[in-house]
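Undergrad: Got a predicted structure here, sequence first:
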Amino acid sequence: MARTEEIVREDTNETETLDRNLLNDIERTVGSLKPPLSPDCCIYRVPKRLREVNEAAYTPQVVSIGTLHYGKKSLKKMENQKVRYLANFLRVAKGFNIRLEELVRYIKREEKSIRQCYAETFDYLSSDKFVKMVLVDSAFIIELFLRISMGELYDLAFCSHATHLPSFLKLTSEYFEEYYEQEKPLPETNDVKHFTDLLRYFRLSRSPECTSSISRFSDCNKHSKTLLRKVMHSVNPLRAFLGLTTCQKSGEKKGVIELPGDKNGKIEHLYSAVELYEAGVKFKVSQSECLLDIKFTADGTLEMPCFKLYDFTESYIRNLMALEQCHYPADAKICDYIGLMDYLINTVNDVELLVKKKIIVNWLGDHNAAAALVNKLQLQILEVKGNHFSNIFRDLNAYYEVPHHKWKATLKHEYFRSPWRGASTTAAIILLVLTAIQTVCSLIGR
């Protein structure tokens, strides 16, 4: 009996020791966790699964903006150029009694909220280095846009590093110029988080149907001093241009673009452009510049906006899709559009058809390259809540599956795929008809 009690006591002590060690280990693990992401977080490093598809598409080639690529040796040459832009920016700002001290104090005051916009902490960047980086990058972008808005050459120094202005800066400046000249609505600062988000906004809001809750920048003036004052005081450049705009808190309604259709509709199949065309679907280019203006009408017409393919398109679109994967997983409209195009384009013949219908403008010079580009864009892209165009998918598939549409497609695909095959089929039909006539005549003659 005593032996039994001793064994039980030893087991109990051993269990208590084990539990205490386990608890301590779990507490250390929990305690070592980094703080959770701030609700303001909106700048992310591209996920590894996407970078592995095409690393170069996500890597800046000319100039670094922000902390993610700060200090890279390959981008060092442009740092002096950015400082020159800062110097000129400060000279103009001084004329409005905007001093360097004010800008530095402002960034210092906002440093914590700015850092919270990033998914990473960057503890290796001291406060002084971080503030200096934000000031230099912000002034560089504002000064660059001001020069472009006044019709000046941005600087020949860029030509020694790249053929053109960095694609994201170039695209943004072009969109700003177009919106400004045509007095189109620009986003409120709370609608846009940073550069990539700004480009996404431009791609999704270029028609009345695609416009979200936005406001006009009224009473614009091309004079540089007026524009500078407006930028400095109305738009808040240090936030609006560098990912520093505070994101909407949880529970606030985002100014998102609502599309008709079932967002939860999972899409597993869509016939290619050529297959649909053979079944009688008519392809028509839309006058809208918004990628979301896609309509399929009752008479079998698929109306789509023009999609232009340039050398920089892959990098541009991939970055927009990466942003959606990280920040808008349930509202990934660019990803959904590319998903639709990926289904429509399977071969070079699909590209040729869409080029012929002016839905694609291919500046790549090779239809095979265009097909490969579109098909690769969707690699490693995760679909969270279904495709926004699910109704169009279903309507197109249903149209194809109508018996006489399907027979028509089969006839075209199998017997009229090429001029030679079509001629052979026609000759065979004529021969069959003549044979039938001859047989009938023979029977009548008897």
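TA: Done, it's in. As the structure is a computational prediction, the values presented were derived from the model and not from experiment. Residues are numbered from 1 along each chain as shown.

Undergrad: going forward, measure contacts between C-alpha atoms and count neighbours the same way
TA: OK.

Undergrad: okay, now residue 339: neighbour count?
TA: Residue 339 has 21 neighbours, counted by other CA atoms under 10 Å.

Undergrad: residue contacts, it?
TA: With contact taken as CA atoms under 8 Å, 6 or more residues apart in numbering, residue 339 is in contact with residue 378.

Undergrad: next up, a second structure to put side by side with the first:
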Amino acid sequence: MEEKNDSVIIEIPGDLKQWSECMIYRVPRKLRKENETNFTPQLVSIGPFHHGRSELKGMEPHKEKYLDDFCKRTDKTEEDLGNFVSEHSKEILAAYAGTIEEFPLQVFDQMILRDSCFILELLCLFAEKKYHDQDDYILRTTWLRNAIKLDLVLFENQLPFSFLEKLYAFAEPRHEIENLLGSSQVQTIPYPDSEEGCGINSCIHFIKGILSFKFSHCVSGPKNPEEDINSSTSRNSTDNDDHTLLKITYNFFANLCPGIGAGKEFDRKEIKHFTDLFRHFWLSRDFNEGRKLGSPFKHEKYLYSATKLNKAGVKFVPSANEQASLVEFNITERRPLFNIIPFLNTLKVELPPFEIQGNTETLMGNVIALEQCLYPDKAYICNYVALMSQLVDTVEDIEFLVEKRIIKNMLGSNTEVADLVNRLSYRITESHFVYAIKCKQLNKFYETKFNVLRATLKRVYFNDLWTGSSTVLGLCILLFSVSSTIKTLFFPEH
């Protein structure tokens, strides 16, 4: 009798309904070949795509330790958690698209158990800031902690967020995060070396306004718990699920992109995984809800560079709204002399400041890969990158945008930033462009020759107070000379 072999192999499903359930893909080869390291984990593998790679095996003992610690935190045995994972194996498998190497189902479940508990314990421990008091090498070592965070955002290195929420709710982990939860009731963790009743006194920075939670700098004492509870339920009063996991996840990833996500409100059920979470960081509510679909690509995609538009009189300014999402792009008409002289009207472009750091290419590259696979008709981050690549042709364009405080260059070299922007836009395929109408408006303004002439005259003769004063004085002298000449020629004195 042939022995039955229970094993896992993910194939491209023939049924398109099954394909629609997929949310974690291998990065398309056309994107991966540009820079392999942007899509490949360097320290820790999560999920099946990179499981078993020899260069990542050094993290496996740490996963085992975190699994043991998570069991202590939850009073659940490894068998209890393993059974829960097994019950959701089919759901987890449905999230992965493409083909992976075949391995036994039991190995798959054990892998998911270790990876998910590693993530949850890491989030809980970071939220408590207790790693400063314990011998936790990963969190106490800054470079290692940041490298792990970056690995956890990679598109191929994901677990479904819905499963993490279910496991978190099932395990009911105890953690001492009084200020994070906005509650005066603090539960302690049964660690042997921890001091009972020790609260969080260090200042934790959060991204503000998640699901109408108003995040602020933490203080050592509680702040009106009743008000916090009311605000936390204002967005969806019928949803009684615990949002703690979402909050500690935001807290964990906040430093990767400082300032993003401020004032954001969206349904947590929309989040598919950590890569998708970063896409939500960069989008406004209108974009997240799909209200802006854009127009099919035509000639409107092309846009003149920032320095050329500036020479035509287009004014670039950072967005006045501090809570504006990354992809906001607004154009307003400036009328310096009211409406009586319409040909003097100019355009003002508002773009939110974008801080470019060493990890920007990895973060944005993986979100671009996500949109190429999951959001082909709502590829707003791809649209934004295409827009920036049009505005940035040369290093001078970067220098101009940095001077206008639209780009915050943390790399040091403007040449590197220009190369990064254009490299991100390479091989992006888009079916819709949300900025098409605005690009057409800017192109039309630039192609009006009078606008370029007017801007040139202003830049040469009225660039600043002293140049303008000299120009006015020169005009007065010229007019006086001309009037004197005319008077001498036509009205001679007898």
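TA: Cool, got the structure. Because the structure is a prediction, the values reported are computed rather than measured.

Undergrad: After superposition, what is the TM-score?
TA: Scored against TM-score structural alignment, normalised by the length of the first structure, the superposed chains reach a TM-score of 0.70; 357 aligned residues with a CA RMSD of 3.7 Å.

Undergrad: what helix or strand is the nearest residue to residue 382 of the second structure once chain neighbours are set aside on?
TA: Of all residues not flanking residue 382 of the second structure in the chain, residue 368 sits nearest, at 5.9 Å (CA to CA, 6 or more residues apart in numbering). Assigned by DSSP states H and E, residue 368 of the second structure belongs to helix 360-374.

Undergrad: corresponding residues in the first structure for that helix?
TA: Per the alignment by TM-score structural alignment, helix 360-374 of the second structure matches residues 313-327 in the first structure.

Undergrad: Tell me which stretches of the first structure form strands.
TA: 282-285, 295-296, 301-304, 307-309, 360-362 (DSSP state E).

Undergrad: quick one: which of the ones you listed is nearest residue 109 of the first structure?
TA: Counting by CA to CA, residue 109 of the first structure lies closest to strand 307-309 out of those; the figure is 43.0 Å.

Undergrad: Compare the closest one with the second structure and give me the mean distance after superposition.
TA: Its aligned residues in the second structure lie a mean 0.5 Å from strand 307-309 of the first structure after superposition (mean CA distance after the TM-score superposition for the first structure).

Undergrad: elements contacting that strand?
TA: strand 360-362 (3 or more CA pairs under 8 Å, 6 or more residues apart in numbering; DSSP states H and E).

Undergrad: Residues in contact with the strand it packs on: which ones?
TA: Identification of contacts with strand 360-362 of the first structure by CA under 8 Å, 6+ apart yields 306, 307, 308, 309, 310, 351, 354, 355, 370.

Undergrad: related to what we said a few turns ago, mind listing what's buried along the match of helix 360-374 of the second structure?
TA: 314-327 (16 or more other CA atoms under 10 Å).

Undergrad: Repeat that for stretch 78-91 of the second structure.
TA: Here stretch 78-91 of the second structure shows 78, 81, 82, 84, 85, 86, 89 as buried, counting by 16+ other CA under 10 Å.

Undergrad: my guess is residue 311 of the second structure contacts residue 455, does it?
TA: Yes - using CA atoms under 8 Å, residue 311 of the second structure is in contact with residue 455, at 6.0 Å.
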